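S.K.: how would this look folded up:
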Amino acid sequence: MRMLVYAPAALLFLVFCVRVVRERRKFSNAVVLGLAILCALAAWIAQLVRSGSASGQAVAWALLVLGALSILVLTCFLFLNGLQVVRKEGRSPTNLLSLVAALCMLTVVGLLVTAVVVRTPVWVGVGATASGLAAYLAFLFLCFVFYAFLYGRLRVRRKADYVVVLGSGLVGGSTVPPLLASRLKRAQAVHARLAERGGSPVLITSGGQGPDEDVPESHAMADHLIAHGFPADLIEREDRSTTTEENLRFSKAIMERTTPDYRCVVVTNNYHAFRAALTARRTGIRGQVVGAPTAAYFWPIATIREFAAILVAYKRTNVAIGLLLVLAGVLAWWARQQNISG
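M.R.: Below is the predicted model:
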């Protein structure tokens, strides 16, 4: 009978497995997996509390304290990481994301503490809204991070006709930076593994010419590969794209023109792999995405940027849920107001 409390979690996990087998490139997979884990955790905590044992309640309190400490540690980590990124990469808006995230976390904590201490109707409403929005965003972020990690470790097809490398900008107008070099190195490794299985896939370097670049990214990428011993006759250049979506759409046109029933592997950096996979599905690419290593200090800020991009991609759903949470805050204010008036 006790195991029945885990039935919703088990059912959600089964749905997740079926969805991954059918199509792994969906953000809804991440949400379903997150709900399964959340239901399992809630069922476990409920059993501990209902048991009435001292050990059960101690575990429940320990989880609460651990959650609070995690918020504190994460805030400090984001603040220190933000300072490191600014010191290494400069003060661009993107490089300030870690600092902004830390500031937002501190603001939410401050609003909640104020609401608990003051307990006026307005502050109760503000606290309820802030906690609801923070919980929603935290849940989506954890779903994104966990599933992106899982997606990066799922096996790709044993055979492919193409390996597509996404561009990421040049240094000094013509030089491949370390971030892009890691993608090219991973692409060579993927190509070598596919060739060992009897294939001879074409490697497509994808990237157009930016306003501050002397040559298209795809040409600089191809030159880099050739300089590192890759056969020039196995390289195809896609030199018109300026965004990830264009990278994939224009590369798709090249692949379909030569091999209508093609299969491919797309290479980018690990922090970008899952969002690139979502874009690949939307553009009709027949293939999965693999990621190359990224510098440890740059990974947190890049992950936050990717998560923000996904929020924008699903803006209608997120705005609708956000408005519902604001409405819940208004209802909390009204209920507190009625309680005081009564």
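
S.K.: alpha carbons only for contacts and neighbour counts from here, please
M.R.: Will do.

S.K.: quick one: distance of stretch 261-277 to the chain centre.
M.R.: Using CA atoms, centre = their mean, to the nearest Å, the mean C-alpha position of stretch 261-277 is found 13 Å from that of the whole chain.

S.K.: ok, and what's touching it?
M.R.: Contacts of stretch 261-277 from elsewhere in the structure, counted by CA atoms under 8 Å, 6 or more residues apart in numbering, are 25, 148, 151-152, 156, 159-166, 179, 182-183, 186-187, 244, 255-256, 286-294, 299, 302-303, 306, 310.

S.K.: helices of the protein, start to end?
M.R.: Remark: helices of the chain, listed N- to C-terminal, are 7-22, 27-51, 54-89, 97-118, 121-151, 178-196, 217-227, 244-258, 273-283, 299-313, 315-341; assignment by DSSP state H.

S.K.: how distant is the last one from the center of its chain?
M.R.: Taking the mean C-alpha point of helix 315-341 and that of its whole chain, the gap between them comes to 28 Å (CA atoms, centre = their mean).

S.K.: one more to put side by side:
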Amino acid sequence: MFAYAVCAVFLLLFGVGVLRDRRRFSNAVYLGLAVTFFGLGLLAGLDDAPPGVSVTVMVVLLLVLALGPLVLAGLLCANGVKMVRKEGRRPSNLLSLLAGLGIFGVMVLMAVAVITHSKPLGIVVGTLLMVLAYVSFLFLCFIGYAFLYGRMRIRRDADYVVVLGSGLIGGRRVPPLLASRLDRGRQVYETLAARREVDRTPVLITSGGQGPDEELPESHAMADYLVERGFPEDRVLREDRSRTTEENMLFSKTLMERDRPGSECVIVTNNFHAFRAALMARKAGVNGQVVGSPTAAYFWPSATIREFAAVFLQYRAVNLGICTALVLLGCLAWVVS
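M.R.: So this is what the prediction gives:
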């Protein structure tokens, strides 16, 4: 009962957090803790379950714990190879491959510690597993809540749709990744326009400045892409100064406040980037919900790892502090042993 009571408390905190502001990472942590304590409550209740049920559950759980990391590492490595073949050898494209190799490395280290019966190596492995358990918990919280956030209904009273830029091909052409954002942005615009009065028709902002290897600002190429496909040119506003996602938010906010003070918006990016963009929008003071556009499946693992790493470092004081405390705990165990 205690586990269920704690689960209810965290579930209540999660509900209050979502009502106050959907764009909080604490919502993800509360949800993760609620699910964790609910699972612990179910495991504790196995004592009262029929013998066959409890044994089956324990066997399945052990198989998942034993084979899960091996299967996950293999899938990540396979995805990493595919990413390199399709997207090149940029560091950001190697993340899923490195994660898979890292899991294999930890498993080998654990096996060596067991075979050699080395107490120092066992302490090192134990400390590493504690840190990885903490990071993995946050990662699962991030994925779970990002999934939920991406499926929340679009607000009906937004005055603007802001589409974030992502670079051009050959210095002037819209790539498929950016095209998916623009197509999604147009869908959102049309949904909002159908619900609004004529004098309050929403405006679509294309946001993106000109990079050193680009012939024109991203926002201009984005606007051209939409207009060439029949989008009304007078409903497009170009934000052409930003170089980063943070600047996308701040400079777009300036345009919105200039024309319609206090207005709300819907921000469009790719689905793997939506939750982190929502955190950035909150930090920048932008009153907006973020929605995602479809992304190729093979792109997801590396992109999601990159997004999580950025969020993890965004709260570096807390996260690195906890990781340091776990390492110090391991060092204390080494000294005591």
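
S.K.: what does Phe16 of structure 1 correspond to in structure 2?
M.R.: The pairwise alignment with structure 2 assigns Phe16 of structure 1 to Phe14, based on TM-score structural alignment.

S.K.: wait, that match sits on Tyr30?
M.R.: Yes. Proximity of Phe14 of structure 2 to Tyr30 meets the contact threshold set by CA atoms under 8 Å, at 5.3 Å.

S.K.: next, format the helices of structure 1 as JSON lines and append mean neighbour count.
M.R.: JSON lines is the format used below for the helices of structure 1 (neighbours: other CA atoms under 10 Å):
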{"stretch": "helix 7-22", "mean neighbour count": "15"}
{"stretch": "helix 27-51", "mean neighbour count": "18"}
{"stretch": "helix 54-89", "mean neighbour count": "15"}
{"stretch": "helix 97-118", "mean neighbour count": "17"}
{"stretch": "helix 121-151", "mean neighbour count": "19"}
{"stretch": "helix 178-196", "mean neighbour count": "19"}
{"stretch": "helix 217-227", "mean neighbour count": "21"}
{"stretch": "helix 244-258", "mean neighbour count": "18"}
{"stretch": "helix 273-283", "mean neighbour count": "21"}
{"stretch": "helix 299-313", "mean neighbour count": "17"}
{"stretch": "helix 315-341", "mean neighbour count": "15"}
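
S.K.: can you redo those helices as a markdown table with distance to Leu203 of structure 1?
M.R.: As requested, the helices of structure 1 are arranged in a markdown table below (distance: least, CA to CA, whole Å):
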| stretch | distance to Leu203 of structure 1 |
| --- | --- |
| helix 7-22 | 27 |
| helix 27-51 | 28 |
| helix 54-89 | 30 |
| helix 97-118 | 34 |
| helix 121-151 | 22 |
| helix 178-196 | 8 |
| helix 217-227 | 9 |
| helix 244-258 | 10 |
| helix 273-283 | 17 |
| helix 299-313 | 25 |
| helix 315-341 | 34 |
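
S.K.: show me the one of those that comes nearest Gln209 of structure 1.
M.R.: Of all the helices of structure 1, the one in closest proximity to Gln209 of structure 1, counting by CA to CA, is helix 217-227 (5.9 Å).

S.K.: give me the helices and strands touching the closest one, please.
M.R.: Here helix 217-227 of structure 1 is seen to pack against strand 202-206, strand 235-238 when contacts are counted using 3 or more CA pairs under 8 Å, 6 or more residues apart in numbering; DSSP states H and E.

S.K.: nearest to Ala43 of structure 1, of these?
M.R.: Among those, the nearest to Ala43 of structure 1 by CA to CA is strand 202-206 (47.8 Å).

S.K.: show me what that closest one is packed against.
M.R.: strand 162-166, helix 217-227, strand 235-238, helix 244-258.

S.K.: what about 6 Å?
M.R.: The criterion is 3 or more CA pairs under 6 Å, 6 or more residues apart in numbering; DSSP states H and E, and the helices and strands that strand 202-206 of structure 1 contacts are strand 162-166, strand 235-238.

S.K.: corresponding residue for Leu103 of structure 1 in structure 2?
M.R.: Using TM-score structural alignment, Leu103 of structure 1 pairs with Leu101 in structure 2.

S.K.: now that match: how far from Ala113 of structure 2?
M.R.: Shown here: Leu101 of structure 2 relative to Ala113 of structure 2, a distance of 18 Å by CA to CA, to the nearest Å.

S.K.: sorry, back to before: list the contacts of the match of Phe16 of structure 1.
M.R.: Applying CA atoms under 6 Å, 6 or more residues apart in numbering, we find Phe14 of structure 2 in contact with 27, 30-31.

S.K.: and if you look at Leu234 of structure 1?
M.R.: When contacts are counted by CA under 6 Å, 6+ apart, Leu234 of structure 1 is found next to Val202.
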